[in-house]
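# Coordinates for the following, if possible.
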Amino acid sequence: MSTKRTAKEQIRSILKLLHNSKRILKMVWENHKKMVLITLALSLGIALMPFVKSGVLALLVNNLTNIHTVTPSAVTWLSILAVAMILIPELLYGFKGYVDRWFNIDLQEHFEILFITKKATIDISTMEDPKFNDTLNTLWERGVWPMVEMTTNIFMNLPNILEVIIATVILYSFSPWLFLIVALAVLPRLAVEAIYGEGVYGIYHAEAPIRRRFWAFRDHFMDKRDLTEMKLFQSTGYFIRTISDIFHSFNLKQKVVERKRVFWHMGALLITGGAVGLGIVTVIRSVLSGETEVGTMIFVIGSIVELEGALAGFLMNMARQYKDSLFVSDLFKILDVKSSIPRAKNPIKVSSTYAPRVLFQNVSFSYPGTSRQVLSNISFTIEPGEKLALVGVNGAGKTTLVKLLCRIYDPTGGQILVDGRDLKELDLDSWLHALGVLFQDYSSYQMKVSEAIALGRSDEPLDMDRVRWAAQGSEAAEFINEWEDGYGQMLGKQFEGGIDPSKGQLQKLALARALYRNPAILVLDEPTASVDAESEAKIFARLEALPKDKTVILISHRFSTVRTADKILVLRDGTVHELGSHSQLMEKDGTYAKLFKLQAKGYNTE
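The predicted structure follows:
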C-alpha cells in the first residue's frame, strides 16, 4: 500500500504528535508527580555524564602531553575522576532502569484502568456502530502499550535533548560548519522512521474490518463450546484456513513496508556515518596543524559522537512516538467519545421501590444509518405492577422495544412517558437502577456463585439472604446446594476447584442475578429458553407471585408461559398487531389465537 503523504498531512501528523505528547504528559504529571520528578533528576545526571567523562579525559591527556608543567596531584585527581566517570554512569543507568520498570508498571495499570473505565461508560448504541468497532478493535489488539511506549519514549528523550544542547554549544564554539554537517546528516533517519511508522499504522487502519473477522474466528478456538461443535461438524479446517488467509494477506503488506524501510534505512546510516567521519577528519587535521591540543581533540570528537548519538536517539524516539501517536490518537478518540444518549439538564430522579406507569406514545424507531423502521407508531400502556408479555416472530421488534425502554436508543419518533414525564427527562442512572433486564444473550461470570448472583446489585454489600432468595426464585438453589462448595463454588474449570455449569444452570444463575436486583420493572427476554419444563413452571409461578408493585415484562415464544400475563402485546412488522389478555385474544381468534393453537397442537397426543 502507498505510504506517500503530502507536506500538509505530514505537518498535521507532527502537530498531532505534539498534541498527544502534551496530553499524555499532563495525564502522567497529574497522577505520578513523584515518579516524573525522579525521572527528570536521573535524566539530567545521565545527560551530563558523557561530557564530564570526556572533559576529564581531555584534561588528563592535555596535562600528560605537557609533562614539564603538570603537577602529580593534578594527574592523581584527574585519574580518580576518570575512574569515577566509569562507575557513576553505570550506577545511574542501573538505578534509572529500576525506576523505568517501576514507572512502566504504574503507567500500564493507570492507562489500562483508564481505558476500561471509559469503555464501561460508552453507550451500547455506540458499541454497536461498525466504524467505532474498527477503531476499538485496532486499539484492543495492541492494548494500551502504544500509550505506555509513547510515554516511555518521551522521558527517554530528556537525556537526548540535554545532550544535544550541550554538544551543540561545544561544537558550535569549535566550528559552526562542523555542527551543521553532523546535525543535518541525521535527518534522513528521521524521515525513514516516520514513513515506516505511517505505513504500519496505515495497514492496521485499512485492514480493521478484516482483522475484526480474524479475531472473531480466533475466539472460537478459545471457547470450549464453540470448539466442541467445530470438531463435531469437522469445520476446524475451514476456520484454520480462513485465519491463515487473513494472516498471510495482512503480513504480506507489512513485509512490503519493512523491505522498503530496510533499504532506505541503510542509505540513511551511510549518510550519517559519512558526516561523522568528515567531522572527525576535520578535528584531526586541526591537531596536525597545531591549532588544537590532543586532549581538546578527544573532547571535540567525543562531543561529535555524542551529538550524533543524541540526535539519532532523539529523532528515533520521535519517530517511534510518531508511530505510537497514530495508535494513541485512536485511544484518545475512544476517551473523547461523547454520549449518543443526551442526559437531561435537570434530570428527574426515579424511585426504584415502586413501578411507575409507562406509556409508549406513537413510538417509531430506525437504527442509526438505516431508513427502515423497526418500530412504527407503537402505542400502549404498562400499568404499575402489570405483567406484560411481548409476542411476535423473530425480527418483529420485541428486543428493540426493550432497548428503547432502557434508553439504549432514543425513539426516532413519538415518546416514552414514565408517570407522565418523557423518559429523556429522567435521570438515566436512577432509571436504570429501577430496571432489571435479562436479555436472551445473557452473560456468565467466572467467579464464586454468590458473587455472580450478587452482581445484580454490585453497588451494595453482598447480602447472602438475598442471594439465597434469588436462587430459590430462579430454581438455581437446588443444584447450588448439591455442589461441594455451595454458594462458594467457583465457576469456570480453568480455575482451581472450578466447574462448568450446564447451559440451563447458567440461565438459572442469570435469572437469579436479575431477581437479586429486585427492580421496580423486571424485563425478561426468553428467561427459560434453556430450562426444563418442570423448572420453567415453578419459575413462572414465582414470577406471578411477585409483589403487585413490581412490573414484569416478558418476551417469550412459549405461549404456555405468557397466557397468565395481565396483558399480551403481539408485534408484527414493528407495529402493535394485537393487544389484550389471553382470553380476549383467544376470543378475537386472530394471530395470537392461531399461533397458540398451533403450538398447543404440538403438545396434544392422539
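# Please make it C-alpha for all contacts and neighbour counts, starting now.
Fine.
# Just the element for the closest residue to L269 other than its chain neighbours, please.
Spatial nearest neighbour of L269, chain neighbours left out: R189 (7.1 Å); criterion: Cα to Cα, 6 or more residues apart in numbering. Using DSSP states H and E, R189 maps to helix 187-206.
# swap in L158?
Counting by DSSP H and E, the element that carries L158 is helix 145-174.
# next structured bit after that helix?
Following helix 145-174 in sequence order, the next helix or strand is helix 176-185 (DSSP H and E).
# what packs against that next one?
Counting contacts by 3 or more Cα pairs under 8 Å, 6 or more residues apart in numbering; DSSP states H and E, helix 176-185 packs against helix 145-174, helix 236-288, helix 294-335.
# Can you tell me which of the ones you listed is nearest to S502?
Closest to S502 of the helices and strands packed on helix 176-185 is helix 236-288 (Cα to Cα; 23.6 Å).
# what's the most buried one of the helices and strands packed on helix 176-185?
Highest mean neighbour count of the helices and strands packed on helix 176-185: helix 294-335, a mean of 22 (counted as mean count of other Cα atoms under 10 Å).
# so L375, which of the three states?
Three-state assignment for L375 (DSSP: H, G, I helix; E, B strand; the rest coil): strand.
# Next, the structure of the following sequence, for comparison with the previous one:
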Amino acid sequence: MNNFGQSIKNIAKISPFIRKKGKLWFLLSLIQAAYNGVTPFVSALLYGAMINHLIHYFQDRESGVYQVFYLLILQLCLAQFSYLIRMFQAYFMKKFEFDLDHDLKFLTNQKVAKSPLSYFDIPEFYNQLNRVRGSVSSKFLHPIMNMFQIFQHIVTLLSVIGYLISVHWIFAVLCIVVFIPLTITQLKLSKNRYLVSYLQSRDSREIGYIANLFSDKASIKEIKIFNLSNHLNERWSQRFRIVSGQILTLARKQQWIDFGLQTGTTLFFTGISFFILFGKNSKVTQVGDFYTITQMIQNVQNSFTQLSYLTGSIYEETLYIQDFYEFIEYGDPAFAEAAAAAAAESPPTAAVQFQDSIEFDSVSYRYVNSDAEALKDVSFQIKKGEKIAIVGTNGSGKTTLIKCLLGLYPIREGNITIDGVSLHEVSPQNLQELMTVVFQDFTKYAFSAHDNIAFGDIQKYRDRELLVAAAEKSGVHQFVQHFADGYDTALGRLLADGEELSGGQWQKIAFARALFRDSEIMILDEPTAALDPYAEMEIYKEFEKLTRNRTTIFISHRMAAAKLADRIVVMQAGKVAEVGTHQELIERNGVYREMFELQAEWYR
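Have a look, this model is predicted:
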C-alpha cells in the first residue's frame, strides 16, 4: 500500500497541468469511466432479459416480441452514447496530450539550459536526462488513464458484486480474497521492471550512441576508413542482447505468473458457477438468469484481473513521473552548497560596465567527482583593451579557466572580479552581455545563415543591417552574397537542401556570430585549430580588425599565434607558469621558450 500511496502522490504532481489545460478532458474521462463501469452490469441484465423474452416468444408467438424490440433499442442507444463520449474524450485527450508534451519538454529544455555546465560531467545527470527524454506526455498520461480504468473497474465490481450478494453474500468475501495475491504479485513485478529499466540506462544510452554513430555523416567516415563497422556492430549487439535479455526474462516471469493466476481464478469462478447452478439456495429459474449470473461472474473475474494489473502498472509508470521531477529538481550537493553560500554572502544582482580590469585571485577548481585539481591557485590580471593569449599543453587548464570566467563552472576556491566586483555578485545576464565567445567546438546550426549569425544576440535578431556589418567584418559576406537566397539560405543539408560550407567558412560564421553580439570582452578558444594554413593565416591577418576596441582573450596551443597578444599567460598542470610578452618569455628561457622552439623546429 505504501507503493500505491507513493503512486498517488506522483500522479498528484500532474494536477497543475490538468487544472491549466486539461479540465474538459478530465471531466469527459471521468464520465466515460463511470459509464463504462456500469455498462457490463447493465448489459448483462439487458441481454439476460432479452434471452428470457425471446424464449417466451419462441414458445408463445404472442408474447415477448415488443419487449425484445425495446431492449434492443435501449442497447443501441447505450452503445451510441458510449461512442459519443469516447469520440469527444479522444479529441480532448489528443489536444491535452499535445499541450502536456509541449509544457514538459519545455520544462526539460529549461532545466538543461539552466543547469551548470559541471552537471554535464556527471554520468548520473546524463542518465536521468536520457530516461526523461522521448514521448513525455504519454508516460505522464498512462498512469492517469490507468486510474480512470481502476475507477471504471471499481464501479463494475460494486454494481456486479451488489447483484451477486443478492444471490449469496459469500461471493463478495471470496472475490476480495482472490484479489489480494494478484495485487501483491503485480506490484512486485512492476517494481522489478522499473529497476531493470533504471539499471539499464547506461547500456541503453550506449546502444543509442552507437546507432547514432552509424547515422552521423562525420563519424561514418572514420567507421569506413578504420573498418570499425564490425567492432561497433558487435559492441552494439552485445549491449542490445543484454538489455533485451533482461526484459525478456522479466516478461517470461510475468507470463507464467499471469498464467498461474489466471488458471487459479478461472477454476475459482468455475466453482462459483457450479454453486450458483446446482446449490441448494440457487435462485436461477430461467436461461436468461443463468446467462446474467455467468456474465456477472466473468465481469468480476475480468475486473479483478485488470485491477491487479493496473495497480501494479500504475506504480511502475508513476516512477517515471517521480524520475522526471527528480531530474527537474536535480542539484549536485557540492555545487548547490557553494552556490547557496555565495548567494547568501553576495546575491548576483550587481551590474558591471567593465572599465578597468579582470582579476583572477587564487582560483582553484576541481571537476565533480574528481579529486584532481584542474586549476590550482591561479592569479593574474587582464587590463581593459588588452589582448591576452593563454597557452599551454592539452590538459593544462586553459579552457577550464575560461569556462570559470564565463560563469559556466562555479568557483569554489579563490575569486574572479571584474572592476573589483566578484563574479558571484554579477548577475548572469550582465555577465553574458559583457562577453562573447567562439569555442573550438562551436555549434553549426542547421538553420539559415541569418540564424547562425543572429543567434549571437537574439535581442537584435531582426536587425539585418547590423548582421551584414558583422558578416562583412568576419568575411562571411563574401560567400553568402552568392547564395541563391542570400542570408536566408539554409546551411548544411540536415533540414533542407542548403549550402555546404568548408571548415574555414564555418569558422567565419562563428566569428560573425561573436561580432554580432558586440560585447566588451571577446574570448576565442583555439579559433584556428580546424583550419588549413591559408585559412589560418587569413584569420591572423584579420585578427586586429576582428578584435579592435575589445578586450580579447584567446586560447591557443600554437606559439606563433601567441605573438599577436600584448601579454601571454602560460599554463602548466593547472597553474600559471609564466606571464609576459613574447620577447620577455623568450628571454626568460622557461616553459614558453621550450614550447615555442619545439614547435618552430618543425618549420625549419
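# TM-score of the superposed pair?
Here the TM-score for the pair of chains, by TM-score structural alignment, normalised by the length of the second structure, is 0.89; 593 aligned residues with a Cα RMSD of 3.1 Å.
# Any chance of the helices and strands packed on helix 176-185 of the first structure in TSV with distance to E383 of the first structure as columns?
As requested, these are exported to TSV (distance: least, Cα to Cα, whole Å):
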stretch	distance to E383 of the first structure
helix 145-174	51
helix 236-288	50
helix 294-335	40
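# Quick one: closest of these to A529 of the first structure.
Across those, A529 of the first structure has its closest neighbour in helix 236-288 (28.1 Å, Cα to Cα).
# now that closest one: how far from the chain's centre is it?
The chain centre lies 31 Å from the centre of helix 236-288 of the first structure; the measure is Cα atoms, centre = their mean, to the nearest Å.
# Quick check: it compared with the second structure, mean distance?
Mean deviation of helix 236-288 of the first structure relative to the second structure after superposition (mean Cα distance after the TM-score superposition for the first structure): 2.0 Å.
# Going by residue numbers, what spans are strands in the first structure?
Residue ranges of the strands in the first structure, as given by DSSP state E, are 358-366, 373-382, 387-391, 413-418, 421-422, 435-438, 521-525, 551-555, 567-572, 575-580.
# Could you dump the ones you listed into a markdown table and include mean neighbour count?
Formatted as a markdown table, these follow (neighbours: other Cα atoms under 10 Å):
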| stretch | mean neighbour count |
| --- | --- |
| strand 358-366 | 20 |
| strand 373-382 | 18 |
| strand 387-391 | 25 |
| strand 413-418 | 20 |
| strand 421-422 | 14 |
| strand 435-438 | 22 |
| strand 521-525 | 23 |
| strand 551-555 | 24 |
| strand 567-572 | 23 |
| strand 575-580 | 18 |
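# so which of those comes closest to V28 of the first structure?
Across those, closest to V28 of the first structure is strand 435-438 (Cα to Cα), at 38.3 Å.
# tell me what the closest one is packed against?
Applying 3+ Cα pairs under 8 Å, 6+ apart, one finds that strand 435-438 of the first structure contacts helix 503-517, strand 521-525.
# That strand: average distance to aligned residues in the second structure?
With mean Cα distance after the TM-score superposition for the first structure, strand 435-438 of the first structure averages 2.0 Å from its match.
# ok, and the closest non-adjacent residue to F447 of the second structure?
The shortest distance from F447 of the second structure to any non-neighbouring residue, by Cα to Cα, 6+ apart, is to A490 (5.2 Å).
# pretty sure that neighbour contacts E499?
Yes - taking Cα atoms under 8 Å as the contact criterion, A490 of the second structure and E499 are neighbours in contact, 6.3 Å apart.
# who's more crowded, these two?
Neighbour tally, A490 of the second structure and E499, criterion other Cα atoms under 10 Å: the higher count belongs to A490, 24 against 16.
# What sits closest to D422 of the first structure if chain neighbours are left out?
Among residues not flanking D422 of the first structure along the chain, I416 sits closest, at 5.8 Å (Cα to Cα, 6+ apart).
# show me what contacts that neighbour?
Going by Cα atoms under 8 Å, 6 or more residues apart in numbering, I416 of the first structure touches V358, L359, F360, Q361, V363, L405, D422, L423.
# Mind putting the residues you listed into a markdown table with distance to V276 of the first structure?
Shown next, in a markdown table, are the contacts of I416 of the first structure (distance: Cα to Cα, whole Å):
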| residue | distance to V276 of the first structure |
| --- | --- |
| V358 | 79 |
| L359 | 79 |
| F360 | 78 |
| Q361 | 79 |
| V363 | 74 |
| L405 | 71 |
| D422 | 73 |
| L423 | 71 |
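# now, among those, which is nearest to H205 of the first structure?
For the contacts of I416 of the first structure, the residue nearest H205 of the first structure by Cα to Cα is L405; the value is 35.6 Å.
# S115 of the second structure corresponds to which position in the first structure?
With TM-score structural alignment as the criterion, S115 of the second structure lines up with I122 in the first structure.
# Leaving out chain neighbours, which residue sits closest to its match?
Leaving aside its sequence neighbours, I122 of the first structure sits nearest to S339 (Cα to Cα, 6+ apart; 6.7 Å).
# these two touch, right, the one you found and S125?
No - look at S339 of the first structure against S125 with Cα under 8 Å: they stay out of range, at 9.3 Å.
# Return the distance of the residue of the first structure most remote from its centre relative to G295 of the first structure.
Here the first structure reaches farthest from its C-alpha mean at H68, the gap being 70.3 Å by Cα atoms, centre = their mean. From H68 of the first structure over to G295 of the first structure the distance is 16 Å, taken as Cα to Cα, to the nearest Å.
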